[in-house]
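A.B. asks: make a model of this:
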Amino acid sequence: MHKPIYLTALLWLCISLNCFAKDGYKLWLDYQPIQVPQLKSDVGSLLSGIYFFGENPTYEAIRNELNLASQSMLEKAPVYSKDRLQNTKLWIGTREQLSQVLSLTKQAEIKALGEDGFWRGKVELDGNSFYAIIGNRPVGTLYGTYNWLNSIQSNTFDKSTELADAPKINIRMLNHWDNLDRTVERGYAGFSIWDWHRLPGYIDPRYVDYARANASLGINAVSLTNVNANALIMTTDFMKKAKALADVFRPYGIKVFLTARFSAPMQLEGLKTADPLDPEVIAFWKKKADELYTHIPDFGGFLVKANSEGQPGPHEYGRNHAEGANMLADALAPHGGVLIWRAFVYSHEDEVDRHMQANNEFEPLDGKFKDNVIIQIKNGAIDFQPREPFHPLYGAINETNVGMEFQITQEYLGQATNLVYLAPMWEEVLKTKTYKPSPVSTVGSILEGKETGQKMTLIAGVSNIGTDHNWTGHLFAQSNWFAFGKMAWNPEVTSHEIAEEWTKLTFGLDREVVSKVGEILMESHEAAVDYMTPLGLHHIMGRSHHYGPGPWVMGGRADWTAPYYHQADSLGIGFDRTGEGSGALEQYAPEIVKKWSDPNQIPEKYLLWFHHLPWDFQLKDGNTLWEGIAYHYDRGVKEVREMQATWASLESKIDPEEFDHVKQLLEIQEEEAEWWRNACLLYFQTFSKLPFPDDIEQPEGDLEYYKSLQFPNAPGI
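C.D. replies: Below you'll find the predicted structure:
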């Protein structure tokens, strides 16, 4: 039965007027109508006469973005000119294409920005002024265009001001932990967006929107598949599928990487070994690399997880990580490919503190890796905990390329039901002083290669993207994708600056909205740490699914149990990693060892990470350790309630669908924060035997009930 004609007409009218409720699909690229008269006039003038200095796929991507932005911001199409001098106001091109109108000084300034850098500002020719967006190559021009559009949406554009920018990190990569069956390990936003079954024949339009979003942040690389790799990705059939994605991403400056399973020679060709020094194995990987580059000429390279959590690697053959990585690097080298080797290695057979194992493996190998190898190191030594001290490998390796691995998906931070803005955590890590290799070194400066001079730099993030229509499950989780891209581009940017920009691009320019959403964002991470793992507690979540509290989890390998990490007993709590304990603290610089060895000097946020202390140990605020733990858990719950109240106050200023979405999830977050508080305090009280402070909300429920909870179908396993 056909729908009435008037309903169809109404539907199309609604589409043309963009009157549907916002659901988050457009991310931060939801170009809203310009409300400021002068800004609208300036932008309208520039978009009424655009000249491109050439044609190529990246310029076509820019043209498409300008079409979309102009229609949405000004409700009219932009105007393009075929003559650079006739009725043109906005010039778009590369430094070489505009060399005739740039002074030698300006050309040198732009050239110094590097291949991804851009400049935008006023240029003059024959007495006429033009606004120009110029890159050293087309993708730099693309980045400059997105930067300009963002400045319009955030009301910071000034046509009389010049702006130049360039990334401080070479490879800015999303790591998808996506499996070939479309499940996503540690994914909480639906299934994988890669439809392997219908590739390469069907190109989902979502792939283009994904590329647009990444390019708008300067993300220039993507690893498509899970680090717990499937060897099938190295077959010709899947290479053709990966090629289809690479073709979509190329105009947006994004290179494709794949995860390589170390045992692939045995699984795909029936070799008896995967020994990296075996000639047949070497030939296998060379052949696979050569074939990949015939399909994807700009293929980025391999990402490898080896000899960790059951993944095969060189240790099975008596070889070390350098020998394993270098074999694969040699296969990629003739094509300019990069081999990224994860430092997340530990063995249940090694009784040494898990915090120490990566350092023990990699520090002795420093300088033995090939030039096209990057060691990808997590931000902390355990596993993406709500808060970790920086990984001691930063500063310990100085003759090998190193890169950062952050986790954008919230495996240990409430998954997609909790609003947790991760940028403050990342900023904390990036700005921490390592004192190695120099007294002024920070994690961020090491990643930029300032002290070591490493030529290949990397910041990677484990993706939080899935098939949910808003991409990330929780609307506010988009801020973490956004913040990751901004920090990968510039590790020195502040989380507050990013929060303000994301809020303006997502919710608009209303001052109250910008202020209050920023307040929610900036308080959310500390709130989560308070109600999950305060004062340096860590790894006390539920087993396998990592959903909710599980400080009682026992059984199996020790370093997958919670008591291994919190060490609670009648005397106190915490993991002693000082010289009198496991000795892990000794892996840091002497300046850190001296300060952090003293429980009265170490930052209290790391206290129980490095010290086992009595329940009556006095904290800086005068409370005992037991009281401090209780106050933190109680405060975390109250902070979530404050977030709820702040969000509720914005109801009249937020799109109804988006408002209700966040409101419901904040209600879930409150319940989960209470669950964490109740379960953890009741459990730890069985050791402390002490009463809870009178002025906190008393934990409710039965500990045995909390212990009995099971979640066999939790997402992301």
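A.B. asks: every contact and neighbour count from this point should use C-alpha atoms.
C.D. replies: Fine.
A.B. asks: tell me the SS of S192?
C.D. replies: Under the three-state scheme (DSSP: H, G, I helix; E, B strand; the rest coil), the conformation of S192 reads as coil.
A.B. asks: quick one: the nearest residue to it once chain neighbours are set aside from F659, how far?
C.D. replies: Counting by Cα to Cα, 6 or more residues apart in numbering, R182 is the residue found nearest to S192 once chain neighbours are left out, at 4.7 Å. In this structure, R182 and F659 are 30 Å apart, going by Cα to Cα, to the nearest Å.
A.B. asks: and M356, by the same measure?
C.D. replies: For M356, the distance to F659 equals 45 Å [Cα to Cα].
A.B. asks: higher neighbour count, the two?
C.D. replies: Applying other Cα atoms under 10 Å to M356 and F659 shows that M356 carries more neighbours, namely 22 against 19.
A.B. asks: doesn't that one belong to a helix?
C.D. replies: Yes - under three-state DSSP, M356 sits within a helix.
A.B. asks: show me the residues around W675 that make contact.
C.D. replies: For W675, the set of contacting residues under the criterion of Cα atoms under 8 Å, 6 or more residues apart in numbering consists of 548-549.
A.B. asks: so S45 sits against T88, correct?
C.D. replies: No - because the distance of 9.3 Å does not satisfy Cα atoms under 8 Å, S45 is recorded as not touching T88.
A.B. asks: of the two, who's got more company?
C.D. replies: Counted by other Cα under 10 Å, S45 and T88 do not tie: T88 has more neighbours, with 22 against 16.
A.B. asks: against L85, how distant is the nearest residue to that one once chain neighbours are set aside?
C.D. replies: Nearest residue to T88 in three dimensions, chain neighbours excluded: G49, at 4.1 Å (Cα to Cα, 6+ apart). Counting by Cα to Cα, the gap between G49 and L85 amounts to 10 Å.
A.B. asks: the more surrounded of the two?
C.D. replies: Relative neighbour count places G49 above the other of G49 and L85, with 22 against 15, counting by other Cα under 10 Å.
A.B. asks: isn't that one up against R84?
C.D. replies: No - with contact defined as Cα under 8 Å, G49 does not reach R84; the gap is 9.1 Å.
A.B. asks: first-to-last residue distance for stretch 273-280?
C.D. replies: Its start and end residues considered, stretch 273-280 measures 9 Å (Cα to Cα).
A.B. asks: for the stretch 501-650 of the chain, just list every one of the helices.
C.D. replies: Taking DSSP state H, counting those that start in this stretch as the criterion, the stretch 501-650 of the chain carries its helices at 511-532, 563-566, 590-596, 607-610, 625-648.
A.B. asks: looking at those helices, which is closest to R206?
C.D. replies: Closest approach to R206 among the helices of the stretch 501-650 of the chain is made by helix 511-532 (27.4 Å; Cα to Cα).
A.B. asks: quick check: buried residues in that closest one?
C.D. replies: For helix 511-532, the neighbour count (16 or more other Cα atoms under 10 Å) marks 513-514, 516-532 as buried.
A.B. asks: next, the second sequence, to be compared with the first:
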Amino acid sequence: MHAAGRRIRRGLRLAACWLAALLPAGPVLAEDGHDLWLRYVPVQEERAADYRARATELVVASATPTGQATREELVRGLRGLLGTAPALAARAGRDGAVVVGTPAGSPQLAALAPDLAALGEEGYLIRSLPIGGRKATVVAANTDRGALYGAFHFLRLIQTGQPLHALDIRQAPKTKVRVLNHWDNLDRYVERGYAGESIWDWHRLPGWKDPRYTGYARANASIGINGTVLNNVNTSAQMLTPMYLEKAAALAGVFRPYGIKVYLSARFSAPIEIGGLKTADPLDPAVRRWWKAKADEVYRTIPDFGGFLVKANSEGQPGPQDYGRSHADGANMLAEALAPHGGIVMWRAFVYSHEEPDDRAKQAYTEFVPYDGTFAPNVLVQVKNGAIDFQPREPFHPLFGAMPKTPLMMEFQITKEYLGFATHLAYLAPLYEEALRADTQVRGPGSTVAKVVDGSLEGHALTGMAGVANIGSDRNWSGSHFDQANWFAFGRLAWDPYLESEAIAREWVKMTFSTDPAVVDPVVAMMMGSREAVVDYMTPLGLHHLMGRGHHYGPAPWVSGGPRADWTSVYYHRADAKGIGFDRSATGSNAVAQYAAPVAAQFGDLATVPEEFLLWFHHVPWDHRMASGRTLWDELVHRYGRGVDYVRGMRTTWDGLAGKVDAERHAQVAAFLAIQEQEAQWWRDASIAYFQTFSKRPLPAGEAAPPHDLAYYQSLQFPFAPGDGK
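C.D. replies: Below is the predicted model of the structure:
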């Protein structure tokens, strides 16, 4: 070889060595949030040795698709957490085995059958016990689905640093139907979505099944969600055509091993739009035959189809009232079609007609309570947590407790339509917990909304909870890293409505960021106050519906006019020279009368109503003296500023975690918190500038005046804000 050639070869070898020294030894995945709470990063070494000793061998007897998914998850999780995967075996043969299965499928678990009897199809046991004279950890259930849920719980114990000795965990879900509602359109636009396009790539289905669909199923199964409504409640009838049913069937095939059923939003006028009928009257025999045939077709295509979600006679959607029929008539027609297949109807109680009522908050109660006990057994009436529309704070919906003969399904919003979209950090579990713990008092003290939802108050077997999803095509699924916590919290509370929001936050932070107390404690602390901060700088003291028209972005308490009064802000706050607030007491709309007498008495009396609901139920003079000793005006200004100050404090806390949280996620959260502070200040300033035109009072000492006049804030326009309905 010529000398020049040798020099070139030597130079290439040196360059390769130099590059090797710079590059990491193996592939490094960026912490971009895609793995959600299923990161499976190595545990602290002082715990790892003990965990490895208790997971030396893995036995998953079931060869079903769900059993295979369970085995793959445990191998993936244990390899990531412990740095090594346990040996796979057909039977437990050494100390430290993890045995997962059912008594029917694994003789080693047969003795546990009596202990599992009361846990149903989805419950499980996680127990430390000897098998064949050797120490083992058992995850046992009556079904493979229950075993899958137990396996995720077992991995969660390791992720959060819990001890694995002397385990004796017994769990079963307290609600039967735990679903996400996707407000996704067939063109991939997501109504009230702030995380990109819909993850359902309808055009390329059924041929292309994006791997994200499996990731979606894993994440949902890990928190006990067992159903998904694929399409928007403001739906197109095309969803029920053969083309789209085939696409939905492809998704159902991906989700099935993870215990997730597919549901569809059904457009009430579908018999006209795709069926060629001249009516959709639910009492018309031809219409009933059409829906029965359609249900048969759906189940031929998707044998384990869950059922229909329906939005009817609300916001212009067609429904049974178009034909002089009731909500029960409409729901029962669909229930009749689904019943032979085991399907259910989730009929939304979010209704308000074009004939404006005296108070929109009263309409759902008025339309549904007279039909209590007339809905078919496979109908769930799906009720939002509050009577208006997912506001930062609402009192619990008066329907809870008012329909004892009808199972009511809770509907929460996970996507933050009214709480800052994806850029504001607002941990929603305290909102969910507040609603679930509210006491309806219909059976005396302790008759909580949670007991209505889980069926225990009235003995209902069909129960459920729905969450309007915040998931999109963004790499981190939800647009913001902290919005993942709301998806996680919804699933955990749907499984058990009595869990505490702080405990859920602590779990999520440990699984998502770090188990280091120097990270966990401050992050949980800032999360726990974040929703209250949003209430303060957006809608303090019971104010509500003050956002921009249509897109719902930013403050606009001045919105008036348009097609309906109850789509305006002024309809709800009713500020004038005398005071502010919507009088729903006996002297006003009397909406308080829809609650049980003790609750109505509390809410209806200015002296006893909780201050957080003050302006929801009362029109209050500006000089009314608050518990703090301040006047109402001064307290209102104080609350606005307090919300901004809390966001400022969150920024300081998060800045102090630099180096303790991976750089990529830390940078995005920091940027979003900066946006949140700017927008919180905007909410504070615009709201004060507007309401001061009515109060005519000076700002309290030390409170800065808005930097612009009211006309400036009113001039701001946002025609392309994301998430608006089409």
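A.B. asks: before we move on, the earlier item: distance to Q376 of the first structure for the helices of the stretch 501-650 of the first structure - can I get that in a markdown table?
C.D. replies: As requested, the helices of the stretch 501-650 of the first structure are exported to a markdown table (distance: least, Cα to Cα, whole Å):
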| stretch | distance to Q376 of the first structure |
| --- | --- |
| helix 511-532 | 24 |
| helix 563-566 | 24 |
| helix 590-596 | 23 |
| helix 607-610 | 23 |
| helix 625-648 | 32 |
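A.B. asks: right, so of the ones you listed, which gets closest to G581 of the first structure?
C.D. replies: Of all the helices of the stretch 501-650 of the first structure, it is helix 607-610 that lies closest to G581 of the first structure, at 8.8 Å by Cα to Cα.
A.B. asks: quick one: the closest one aligns where in the second structure?
C.D. replies: For helix 607-610 of the first structure, the aligned range in the second structure is residues 614-617, judged by TM-score structural alignment.
A.B. asks: and stretch 640-650 of the first structure, by the same measure?
C.D. replies: Counting by TM-score structural alignment, stretch 640-650 of the first structure sits on residues 647-657 of the second structure.
A.B. asks: aligned to the residue nearest to S192 of the first structure, what sits in the second structure?
C.D. replies: Under the alignment by TM-score structural alignment, R182 of the first structure pairs with R188 in the second structure.
A.B. asks: looking at this, that match is in a strand?
C.D. replies: No - assessed with three-state DSSP, R188 of the second structure is coil; it does not lie in a strand.
A.B. asks: list the residues that contact it.
C.D. replies: With contact set as Cα under 8 Å, 6+ apart, R188 of the second structure has these partners: 197-202.
A.B. asks: how far away is it from W18 of the second structure?
C.D. replies: Shown here: R188 of the second structure relative to W18 of the second structure, a distance of 47 Å by Cα to Cα.
A.B. asks: over to V98 of the second structure?
C.D. replies: V98 of the second structure sits 45 Å away from W18 of the second structure, going by Cα to Cα.
A.B. asks: so which of the two has more stuff around it?
C.D. replies: Neighbours were counted for V98 of the second structure and for W18 using other Cα under 10 Å; V98 has more, 29 against 11.
A.B. asks: so that one sits against A61, correct?
C.D. replies: No - counting by Cα under 8 Å, V98 of the second structure stays clear of A61, with 11.2 Å between them.
A.B. asks: what span of the second structure lines up against stretch 669-676 of the first structure?
C.D. replies: Mapped onto the second structure with TM-score structural alignment as the criterion, stretch 669-676 of the first structure occupies residues 676-683.
A.B. asks: ditto for stretch 372-390 of the first structure
C.D. replies: The aligned range for stretch 372-390 of the first structure is 378-396, by TM-score structural alignment.
A.B. asks: re earlier: for the match of stretch 640-650 of the first structure, buried residues please.
C.D. replies: Along stretch 647-657 of the second structure, these residues count as buried under the neighbour rule (16+ other Cα under 10 Å): 647-648, 650-651, 653-654.
A.B. asks: ok, now stretch 256-273 of the first structure?
C.D. replies: Judged by neighbour count using 16+ other Cα under 10 Å, the buried positions of stretch 256-273 of the first structure are 256-265, 267, 273.
A.B. asks: among the residues you listed, which lie within strands?
C.D. replies: With strands taken from DSSP state E, the overlap with those comprises 256-259.
A.B. asks: re the thing from before, how much does the match of helix 607-610 of the first structure stray from the first structure?
C.D. replies: After superposition onto the first structure, stretch 614-617 of the second structure sits on average 0.1 Å from its aligned residues (mean Cα distance after the TM-score superposition for the first structure).
A.B. asks: contacts only, for the residue nearest the centre of the second structure.
C.D. replies: When Cα atoms, centre = their mean is applied to the second structure, the residue found nearest the centroid is I414 (3.5 Å). Residues in contact with I414 of the second structure (Cα under 8 Å, 6+ apart) are 428, 467-470, 486-487, 490.
A.B. asks: one more pass at 10 Å, please.
C.D. replies: Neighbour list for I414 of the second structure: 180-181, 390, 427-429, 432, 466-471, 478, 483-490 [criterion: Cα atoms under 10 Å, 6 or more residues apart in numbering].
A.B. asks: report how many residues lie close to the residue mapped onto D35 of the second structure from the first structure.
C.D. replies: Structural alignment (TM-score structural alignment) places D35 of the second structure against K26 in the first structure. Neighbouring residues of K26 of the first structure were enumerated by other Cα under 10 Å; the total is 15.
A.B. asks: ok, D510 of the first structure next?
C.D. replies: Counted with other Cα under 10 Å, the neighbours of D510 of the first structure add up to 11.
A.B. asks: I'd say it and K653 touch.
C.D. replies: Yes - with contacts counted by Cα atoms under 10 Å, D510 of the first structure reaches K653, the gap being 8.2 Å.
A.B. asks: distance check, whatever residue of the first structure lines up with D210 of the second structure against I193 of the first structure.
C.D. replies: When the two structures are superposed using TM-score structural alignment, D210 of the second structure falls opposite D204 in the first structure. Relative to I193 of the first structure, D204 of the first structure is positioned 9 Å away (Cα to Cα).
A.B. asks: mind checking which of the two has more residues around it?
C.D. replies: For the pair D204 of the first structure and I193, the greater number of neighbours falls to I193 (20 against 14), based on other Cα under 10 Å.
A.B. asks: what sits against the aligned residue in the second structure for the more buried one?
C.D. replies: Matched by TM-score structural alignment, I193 of the first structure corresponds to I199 in the second structure. When contacts are counted by Cα under 10 Å, 6+ apart, I199 of the second structure touches 182, 184, 188-190, 210, 212-213, 216, 230, 471-474, 477.
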